[in-house]
Every structure is written in structure tokens, then in C-alpha cells.
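Chemist: predicted coordinates and the sequence they were generated for:
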Amino acid sequence: MLRYARQLPLIGEEGQARLRSSLVAVVGAGGIGSPLSLYLASAGVNLRIIDGDSVSFNNLHRQILYGEEDIGLPKALVAERELRRRNSEIYVEGITERLTEENAPRLLRGVDLVMDASDNFSTRYIINDFCVRNDIPFVYSAINGFYFAISFIIPGKTACLRCIFPKVEDSGPVPVIGMTPALVASIAAAEAVKYIAGLGTSLAGKLLIGDLKDVEFTHISVSKSKNCPVCSR
């Protein structure tokens, strides 16, 4: 327990035991997924990293798991290597596949929590629909430039992602500065650790929106939609 001595006063030994017995899926090992995975691994959480992409040079300004020597290598496998190197006490599995409707039952099987660290709504809707159908909580995180949004979605209790964003069309890569995904990843990791450790969650039923350019943050309460094609069923 020496590794976790500074967090034990906050979550207790029971909370730490819950972290140690949990399995969290991180979908996307990019700008958000890199710092998010680092913080969860450091806290003692077992991880399944899902990403079908490879490291490229233009990733490096924000995807802090990787170095120049990793260019061309699968992100999921480099992430697995780096996270194991930082904490040999946890289980880490890197999966070099992109999440789809077809493989979601296999890739998300047996997890306690899903972290959406993807960069597109097509993947986010797959996460949402699978998690709602299978009663798995998940954390939605998104960035665009200096802006970010995050919510903790608990099936059956809170609005799902399709309630909040009924139909969003992806428009390709968005601009981003490296600090924005780092901040949203820190908040998402805190929400995950609190939830798993039994301390509750602050963003269930809320959408937190932040702007790092003007340093402004706001909460929006979100409610379930009676016409939602997913969670209203």
C-alpha cells in the first residue's frame, strides 16, 4: 500500500481495494486517453485500452504516453507497455482494434466502467448504446480547441448521450491545444476513481463545459428525454 499512501486518507483501504478489483475500459488512447490512462493506472485501476490507430508525429504535442521512438507503432500496445512500466501491480491490456457495433460486446465485456476518450460521435454513440443496453456506467469526454465537455452517464438514472446530443455529425479532426485534453482527462479520472471507490460522482445528470481560453466553467443539468431512441426503451 506504500504506493498509494497519499491517496489512502481520501479513499480509504476499502476504496483502494475496489480500485484494485475493478476493470475499466478506455476507448481511445489519444489526447484524452493518454493522461486519463496514466492517472487511472497510477491510482491502481486495471485497464483495457482500446485503440486501432498508430502513433504519428502530429500526436506528440498532446498524447503524452508516446515519444518520437514510438512513431508508427500501435497506440494500444505502446500504452500497455508504458502503463505497465509505471505500475507493475495492475492489469493492463492493449487492444489494437477500433470499437464497432460488432466488436463492442467482446471488447467491453466484463468491465465496470467505460471511459469515452474517443474523438468522434460515431464511436461515442456506439459506447452509449452498448452501455445503456448492458447497464454499464460511462464517462463522456470531448474537446475542441480550448473547449471541453464532460458528463457521467449512469444508465437508468441519468440522461444518456443521445438525450444530450440527439444527432451530431462528425466533421473530421478538430484543432486542439495539449492542455485541454489533459484537463478533461484529469476530471474524468477523478470521477472514475470516486465512483469506483464508492465516493459517488459529481457529474451524474450534469454536463460540465469548460473554456480554457477565458478560463470559464459552467454546469448544465441534463434530463432524460421521453423520446430518446435508446434509454427511453
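Modeler: That came through, no problem.

Chemist: okay, CA-based contacts and neighbour counts for the rest of this
Modeler: Will do.

Chemist: which SSE is the most centrally placed residue in the chain in?
Modeler: Central residue of the chain (CA atoms, centre = their mean): residue 115, 2.6 Å from the mean position. Using DSSP states H and E, residue 115 maps to strand 113-116.

Chemist: same check on residue 25?
Modeler: strand 23-27.

Chemist: please apply the same query to residue 129.
Modeler: helix 121-134.

Chemist: got another one to weigh against that:
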Amino acid sequence: MSNLNRQILHWEKDIGRKKVESGSEKLKKINRDIQVDTIYHVISNENVLSMVTGYDLIVDALDNMATRYILNKAAVDLDIPFFHGAVHGFEGRAMTILPGVSACLRCMYKGTVDKEKFPVIGVAPAMIGIIQATEVIKYILGIGRLLTDRMLIYDGLNMSFSEFTVTRNLQCDHCGSKGSLS
């Protein structure tokens, strides 16, 4: 577990275990009445639709852009709200994607996929996770202003937040025209 410094559901004693197992175990200890569905598969173009079909929303807590693009495309194709969060070092960012309504990840990130793993300080994912959880709660309750068409940036080095507008690209290969998953 190379990222143990930013895992609140996984401890040293869990090294060698699957995260879906140790995470599920801890969540059930917090609330024994919840149902935790675990999926232990690498997300790919071939399996993503079967993995997310039937869910009401998707929360992105991934560590690479290639898989985020796959999940983004599936969310757009299936019209599932997608709550994006990403971290790098002391920085984090969050954005909410409502398919057919707001810009998606591909509208914003047009470049190639960086396959390099990013170093991350533990507080950045916690901060972004809190923002994502708040977005999900607001969405479910239908209250407040969601982070649609806006990217919120957390800068842990300067303890500041900034925001920029993201415009939906009607020519986007994910959300501009309903192409096939590729």
C-alpha cells in the first residue's frame, strides 16, 4: 500500500489485503446497518458500463486520468452524475458533472493522458473528499449551487481556494455528441 499516508480506511495491519475488503470492513464497523457493495476489478472500456449501470451517481476517487476518462465517458453515456476529484502534491481539485447539462472532464482536459503517479500529501485527498461528499449531499437533497461548469482548486501550500469556469464543448468527443465508448 504505497499510498497508506492518505488512506483513512486502511491501516498498516491491512497491508497485503485488498482495499475493497479492508475498506468494507471498516465501513461496516462504523455503521453495521449499511450495505457495502464491493467491486474488485480494474476499470476498462470493456467492463465499465456493466460496473456502473444501475447506480445513481459516480464519485471519482481515482489516481490516474486514463481511468477517469473511461469513467467520465460511461457517466455521460448512461446519464449518471459524476463527482470528480483529483489530487497532486498539496493541491486538489473538484468538479461536478451532470451529463447533458454541464461540461465533462474531456471538455476541460483535452491533452494526452499522463501515466506518471503523483506524490500526494495526506491532507489533500481528505480536503477534496470532503468537498465531493458535500457535492453529493447537495445533489441528493437538491439544494445549493453545485460545482457544475466550475473547477474548484484547493492549494494547501497557500491555504487558499480558487475557481475557474469550464465551458461545455459541443464538439467534445465524450459529451458533445453521443459517440460509442472507446
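Modeler: Good, I have the coordinates. No experiment lies behind these values; they were computed from the predicted model shown.

Chemist: quick TM-score on the pair, please.
Modeler: The TM-score (TM-score structural alignment, normalised by the length of structure 2) is 0.93; 177 aligned residues with a CA RMSD of 1.2 Å.

Chemist: and the angle for the helix holding residue 129 of structure 1 with strand 23-27?
Modeler: Interaxial angle, helix 121-134 of structure 1 versus strand 23-27 (axes from the mean of the first three to the mean of the last three CA atoms, to 10 degrees): 150 degrees.

Chemist: stretch 124-141 of structure 2 maps to which residues in structure 1?
Modeler: Stretch 124-141 of structure 2 corresponds to residues 180-197 in structure 1, going by TM-score structural alignment.

Chemist: what's the average distance of that stretch to structure 2?
Modeler: Following superposition, stretch 180-197 of structure 1 is found to deviate from structure 2 by 0.7 Å on average (mean CA distance after the TM-score superposition for structure 1).

Chemist: what's in contact with that stretch?
Modeler: 11, 14-19, 22, 31-33, 35-36, 39-40, 43, 62, 113, 115, 139, 141-143, 145-150, 152, 200-203, 212 (CA atoms under 8 Å, 6 or more residues apart in numbering).

Chemist: about what we covered before: after superposition, how close is the helix holding residue 129 of structure 1 to structure 2?
Modeler: So helix 121-134 of structure 1 averages 0.6 Å relative to structure 2 (mean CA distance after the TM-score superposition for structure 1).

Chemist: against structure 2, where does that helix fall?
Modeler: Matched against structure 2 by TM-score structural alignment, helix 121-134 of structure 1 falls on residues 65-78.

Chemist: now do the match of stretch 124-141 of structure 2: distance to the chain's middle.
Modeler: 8 Å (CA atoms, centre = their mean, to the nearest Å).

Chemist: at which residues are the strands of structure 2 located?
Modeler: Per DSSP state E, structure 2 carries strands over the ranges 58-59, 82-88, 91-97, 150-155, 160-165.

Chemist: same for the shortest one, what does it pack against?
Modeler: Counting contacts by 3 or more CA pairs under 8 Å, 6 or more residues apart in numbering; DSSP states H and E, the secondary-structure elements packed against strand 58-59 of structure 2 are strand 82-88.

Chemist: hey, which helix is longest across structure 1?
Modeler: helix 179-197 (DSSP state H).

Chemist: okay, the angle between it and strand 23-27?
Modeler: Using the same axes, to 10 degrees: helix 179-197 of structure 1 against strand 23-27 is 160 degrees.

Chemist: could you give the angle of helix 179-197 of structure 1 to strand 206-211?
Modeler: 160 degrees.

Chemist: redo the strands of structure 2 as CSV? Include distance to residue 68 of structure 2.
Modeler: Below are the strands of structure 2 laid out as CSV (distance: least, CA to CA, whole Å):
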stretch, distance to residue 68 of structure 2
strand 58-59, 10
strand 82-88, 8
strand 91-97, 12
strand 150-155, 15
strand 160-165, 20
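
Chemist: next secondary structure after the strand holding residue 25 of structure 1?
Modeler: Following strand 23-27 of structure 1 toward the C-terminus (DSSP H and E): helix 33-43.

Chemist: okay, and that following helix goes to which residues in structure 2?
Modeler: Per TM-score structural alignment, helix 33-43 of structure 1 has no counterpart in structure 2.

Chemist: before we move on, back to that, of the strands of structure 2, which is nearest residue 26 of structure 2?
Modeler: Taking CA to CA, strand 58-59 is the member of those nearest to residue 26 of structure 2, at 19.0 Å.

Chemist: what's that closest one in contact with?
Modeler: So strand 58-59 of structure 2 is contacted by 52, 75, 80-85, 132 (CA under 8 Å, 6+ apart).

Chemist: how about 6 Å then?
Modeler: Residues outside strand 58-59 of structure 2 that contact it (CA atoms under 6 Å, 6 or more residues apart in numbering): 82-83.

Chemist: ok, now stretch 95-113 of structure 2?
Modeler: 65-66, 76, 79, 81-84, 147-149, 151, 167-169, 172.

Chemist: cool, thanks, signing off.
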